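# requesting a structural model of the entry that follows:
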Amino acid sequence: MKKTNVLIITLAIFMTTFMSAIEGTIVSTAMPTIVSDLNGLEIMNWVVSIFLFMTAVSTPLYGKLSDSIGRKPVFLFGIALFVVGSALCGQAHNMIELILFRVIQGLGSGAVQPVAMTIIADLYSLDKRAKMLGLNSGFWGVASVIAPLLGGFIVQKLSWHWVFYINVPIGLIAFLLVVIFLHESKETKKTRLDIQGTFWLVALLLALMFTLQELSSLSPIFITLLAALIIVSAIAFFKAEKRATDPIMPLSILKDREFQAVNMITLLISGVVIGFEFYIPTWMQGINGTSATIAGFAVTPSSVMWVVGSFVIGGLLKHWGVRKSFFGMLTLLLIADILLLVVPIYTPFWVFCFIAVINGLAFGSIITAAQVRSQVLVEPQNVGVATSFNTLMRYLGQTMLVSIYGITFNTVVANQIAKRPELTQNMMNKIVSAAKAKELAPNLVPQLRQVLFSGLKGVYIVSLIAIILSFIFNCIYKRK
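Below you'll find the model as predicted:
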């Protein structure tokens, strides 16, 4: 049998990672133009939400399939689906069409990301795996820097359609490289698809993700119904997995306390990542008065240091072990978050860059170590499932914490405005944009910034709680 060309397949994986990573940010950059063209302001959040939903929901299924029928066919299917979905999104004539085509794109993304990391686990020995997973994660950082600039250029010079079309050539090249240069054993174990388990898992994840995403806007009755659906789906899912001969999510992997702890840390720290990268640009524009472009660069050091952290963690795991390595990096996150809580309202730009350096080093180390450890703790035949589960925890963490951040931020801001009758919510909408803030009365700007400052402090108190919980999870498991 022909040997896999490790270098070329690694390049193809990096291309698909970049393609998936750039999609979120570049679409957000182009969204105002898309909305004005397709007239769908009231449902625009679904363009992003549905993509995340479908990616998260389909991830466990693809992980199981990659363990059963092989990595290559599942990876190729995911790339093809992502490319087709991208091409269709570029052809959308209204917001409903765009949202439906994003479903296809998200289903492709659900295969591309976890299977790519599983292939890296197959290609590289344990001592090199952390570095390669870290380098792969680094492409997320590169994408976060490039995407806003590229999105702005495409919208101004071409049209918003090319925000989606750009994925087509990248995806096709990666597809061909995988077809030609990835070779794996034809031996695949016979498997019966766990229909019942799949159905209840999808129902559980859809209900959970929808509840988290829309928590602040749903009525109490609707939240109660969704909570009931989550409980019923969870019970039915676990019963189905106990009966299944070849379960989609083997319950045995969830019995390991270290596996549970590592993935709970992934969930919490992924949420902390979103809290930092989403709200710091708001801080920069609303309080420091910087432009949108400069505000985005306040988190750029985090993306750069993410790559460094991914490389550093390999040596730390070897010398310190898992628990001590996590403890060290969580301590760095704790220091960075405390700094965000104690800095005064007018803090220089470079301070946030320094905090971004600390955060990026810790983020890259923790997320990469959790991926590697999740793969090591399971049997070889369950590596795909374990990788997919870890990826799912990242999505759940982002969705969960974004919702909690939003509720906290909005509650604090509303309470602060209630104490100041001269301020309105419309004024708050303007203060968060450096350009729009010029329309406000100069005497009200300091008060508005103080309200925004209080809201942002509330966000980082939530992050502090998430980091403390991560410390607790890091202490609960017993080493074998």
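# could you use CA atoms for every contact and neighbour count after this?
OK.
# can you give me the helices in the stretch 251-400 of the chain?
Counting by DSSP state H, counting those that start in this stretch, one finds helices in the stretch 251-400 of the chain at the ranges 257-286, 292-297, 300-320, 322-342, 349-376, 383-418.
# the structure of the following sequence is requested for comparison with the preceding one:
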Amino acid sequence: MSNINQDNSIRDESTLEKGLNEDEFNHSLASPLPDTKEPHSLQNSIAVNDKPASKTKLIISKFLITIGLVLGIFVGSMSETAVSTITEVIGSDLKSYGSLTWIAGGYLLTTVASTPLFGKLSDIFGRKPIEFFSIALFAIAGIGGGGIMSMSFVMVSDVIPLENRSTYLSIISATFAIAQILGPIIGGALAEVSWRINFYIQLPLCLILLLLVVFVLDLPKSEGNILSKVKRVDFLGSLTLVLTIVSFILATNWGGKDYAWNSAPIIVLFVLMAVFFIAFIIIEWKISPEPVLPSRVFVRNVVLSLTASFCAGAVQFVAIFYLPVYFQFVHGATPSESGYRLIPFLAIISICCLSSGTLIKIFKTIRGVMWVGGAINIVGTCLVAFWRQNATLAEQVIFILLNGIGLGLIFQLVIFTCTLSVAPEDVAIASGLFTFSMNIGGVVSLAIAGSIYNNVLSNQILEKLPEYVPKDLLDPQIAGTLSEANKELLKTCYHYAFQYAYICVIPFAIILFISVLGLTKLEIPGTKIQASGH
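Now for the predicted structure:
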């Protein structure tokens, strides 16, 4: 570990004193710290000379590549939030109201499973083929989203010169933020015509991405034959990881609703989850020659940063998917209206992420900003979980804003801490682990929240509307035939279901705060700012 400390000190000093000026350092805090290696810059990816025509070609190529990277992030991240406002519409159309948690967790599950694998595949087979495959796959199924997102960040380090990289990363971070905000709005608006348009609209965007990859992006091909490359892929590790997550989601989704918690199917699923997880750990740390999650990066600050990322994702995704459902069922909002009501939460997260660099320059501490963010997040999460059914819109907005401010102050600073705490050659892995842990936190919390939501809703309906079968009242058409008094009782049932589902993320908010408290500090060479380090 002492060697890593020494390497980090050298890297920090050279990066901050030589590679970044004051403004760029501020940008780097809002984006993953780029790898110091520069294998293939944009200038090398395009054959140019000193002629004006070639310089014009370089400018055009820079623009097109930037569009490609930005579009990839936009498509992938918008898909995550667009579905949040259309779950009720999908459930109504497909007559499958009890499976709404799968709509929320299904996309995240495939993203979680594919993100580390696509990153490793790109190291083995090359960036361009894997990016092409990810886009083509995403046009058919959501699993390609993990590849598009991860490859967009990885290729910044491949094609953008070091002196310009922080600017491009800031552009991509801003794109991610904008897509997160626009997703629920676009999703809700299109759902009022047809929810399927949300998925059809991605096809032309994927086609544009494919054309840019084929005709603009020029990266060196990987060496070696196909067989040698296939042997390097960690198929067993990826498979056991997916099986672990699927077993957990099935158990929490079926438990208490389709099967009793102590029934054989649920017990077997939990046992399988434990077995697959142990197998995954053994494969990654003892068997696989090129694991998707190498053990050497799991030093103290990385573990704490990933724990914080996991918990932040758990809080964020429950808010993104269950707040619109609450607004629609309890307050009668349309899908587009519920999307508008989610804007304060997503917008304040984006604003705080982008301004976190300025805050640490003002207060001269990274950990202090994260501590404040963690505390605010606990307060905001509790306020949302316990708000009254008749809370005013102003009260709801204030509580949601507090919840978002806490998350926004932590997100980018945690990833900066994570990448600062590893050796230079592991920066890309650390960045990928951050995204991976955040998404898997969302998968876990959505599974838990979904199980609680379904069980509480059924019990509340049986208690307050005993003359009805709970499953029948999940159909909006049947619910619409209720008397006004019974409609109000049904809204109360949905309110309590949401409340208990949101209460389940309070422990995640507390663990998030404890995680950032445990980060050790290190004064970044060349600055007076204290960062987290060993």
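# can you give me the TM-score here?
Structural agreement between the overlaid chains, expressed as a TM-score with TM-score structural alignment, normalised by the length of the first structure, amounts to 0.79; 452 aligned residues with a C-alpha RMSD of 3.7 Å.
# how much space between G533 of the second structure and K521 of the second structure?
Shown here: G533 of the second structure relative to K521 of the second structure, a distance of 5 Å by C-alpha to C-alpha, to the nearest Å.
# neighbour-wise, which of those two wins?
Neighbours around G533 of the second structure and K521, counted as other C-alpha atoms under 10 Å, are more numerous at G533. The numbers are 22 against 16.
# hmm, V516 and the more buried one touching each other?
No - using C-alpha atoms under 8 Å, G533 of the second structure is not in contact with V516, being 11.8 Å away.
# distance-wise, check the residue most central in space within the second structure relative to A531 of the second structure.
Nearest to the centroid of the C-alpha atoms of the second structure, with distances taken as C-alpha atoms, centre = their mean, sits N439, at 4.4 Å. N439 of the second structure is 25 Å from A531 of the second structure, where distance means C-alpha to C-alpha.
# just L236 of the second structure next, same as before
As defined by C-alpha to C-alpha, L236 of the second structure lies at a distance of 37 Å from A531 of the second structure.
# more crowded one of those two?
In this view L236 of the second structure and A531 are compared by other C-alpha under 10 Å, and A531 has more residues nearby, 24 against 16.
# how near is the more buried one to A136 of the second structure?
A531 of the second structure sits at a distance of 41 Å from A136 of the second structure (criterion: C-alpha to C-alpha).
# what would the helices of the stretch 251-400 of the first structure look like in a markdown table with distance to P247 of the first structure?
Output for these, formatted as a markdown table (distance: least, C-alpha to C-alpha, whole Å):
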| stretch | distance to P247 of the first structure |
| --- | --- |
| helix 257-286 | 18 |
| helix 292-297 | 44 |
| helix 300-320 | 32 |
| helix 322-342 | 29 |
| helix 349-376 | 18 |
| helix 383-418 | 10 |
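# which position in the second structure aligns with N474 of the first structure?
If you follow N474 of the first structure across to the second structure using TM-score structural alignment, you land on V516.
# what secondary structure does that match sit in?
With DSSP: H, G, I helix; E, B strand; the rest coil as the basis, V516 of the second structure sits in helix.
# rewinding a little: show me what contacts the residue nearest to the centre of the second structure?
By C-alpha atoms under 8 Å, 6 or more residues apart in numbering, the contact set of N439 of the second structure is L108, T111, V112, F310, G313, A314.
# how about F352 of the first structure?
Under the criterion of C-alpha under 8 Å, 6+ apart, the contact list for F352 of the first structure reads A298, V299.
# what's it aligned with over in the second structure?
Under the alignment (TM-score structural alignment), F352 of the first structure pairs with Q396 of the second structure.
# repeat that for G78 of the first structure.
Match for G78 of the first structure (TM-score structural alignment): S134.
# what count of nearby residues applies to that match?
When neighbours are defined as other C-alpha under 10 Å, S134 of the second structure has 26 of them.
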